[in-house]
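Chemist: return atomic coordinates for the entry below.
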Amino acid sequence: MIFFGWGGKSLSKQVSPQHVVVRTYRYFHLMFLFRVAFKYSYQLATAGPQGWMHRPMSDEEALQALGGEHLSPNWWQRFSIWILPVGIAVAIALGNLATLGS
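Modeler: Have a look, this model is predicted:
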């Protein structure tokens, strides 16, 4: 069973018939359920006679091309791994409160 892993994914939006804005990111996961995403970057993909050509874009340039829209993974894919330590801390705190009350 694979307990943890990492990789990369991308999100894209077509902004014209020849141009697509692509946002790539890296992620780390535990058991494919809890995940954290990081290291975001934008690229502009342009269709050409030999295929797609990519060039890096700044965040400002990408937001302008996207009309102010952000391409981001959903909140679960971005922050769900933090639920584990917070849940453990809450469980410990509740356990300590229960022992103090008795």
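Chemist: could you use CA atoms for every contact and neighbour count after this?
Modeler: Noted.
Chemist: contacts made by stretch 44-55 with the rest, please.
Modeler: Residues from elsewhere that reach stretch 44-55 (C-alpha atoms under 8 Å, 6 or more residues apart in numbering): Q18, H19, V20, V21, V22, Q43, P56, M57.
Chemist: just the buried ones from those?
Modeler: Buried members of these, counted by 16 or more other C-alpha atoms under 10 Å: H19, V20, V21, V22, Q43, M57.
Chemist: the structure of the following sequence is requested for comparison with the preceding one:
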Amino acid sequence: MKNLGKISVIVLFLLSIFVGSFTVYSISKVQSYGTLINYLGIVRGATQRLVKLELQQQPHDELISTISFMTLKTPTVNTVWKKFPMLIISSSFPPSIHYGIG
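Modeler: Sure, this is the predicted structure:
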């Protein structure tokens, strides 16, 4: 009976270590997701501001470099962002240039 008590205590101890380790791992994953969501929110807001300024014919190169730096932290967003400045530049021309009007 004493051996069964010792074995059950050891098993419970090992199980609690496993559950504790899994909990710490899960919390660190959630924290990294939170950081990613925060960065994406900042990039989204800055992108909206950049588009607004470009539509008002007010180029803002400093904002473009800030967004470029922020997107380096998220590879998927960085891939999409690399195409975005050319899209902004091409859309800043008057419609007559794009569609051959006039």
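Chemist: TM-score for this pair?
Modeler: Comparison of the two superposed chains (TM-score structural alignment, normalised by the length of structure 1) gives a TM-score of 0.30, and 55 aligned residues with a C-alpha RMSD of 4.4 Å.
Chemist: with the buried ones among the contacts of stretch 44-55 of structure 1 in mind, which one is nearest to F79 of structure 1?
Modeler: Using C-alpha to C-alpha, V22 comes nearest to F79 of structure 1 of those, at 21.0 Å.
Chemist: quickly find the element holding the closest one.
Modeler: In this structure, V22 of structure 1 is located in strand 19-30 according to DSSP states H and E.
Chemist: same list, the buried ones among the contacts of stretch 44-55 of structure 1, but as TSV with distance to V90 of structure 1 please.
Modeler: Converted to TSV, these look like this (distance: C-alpha to C-alpha, whole Å):
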residue	distance to V90 of structure 1
H19	47
V20	44
V21	41
V22	38
Q43	41
M57	41
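Chemist: which one of these sits closest to R78 of structure 1?
Modeler: Closest approach to R78 of structure 1 among those (C-alpha to C-alpha): V22, at 17.3 Å.
Chemist: residue contacts, the residue nearest to that closest one when sequence neighbours are not counted?
Modeler: Computed as C-alpha to C-alpha, 6 or more residues apart in numbering, the closest residue to V22 of structure 1 that is not its neighbour in sequence is S12, at 4.3 Å. By C-alpha under 8 Å, 6+ apart, the contact list for S12 of structure 1 reads V20, V21, V22, R23, L71.
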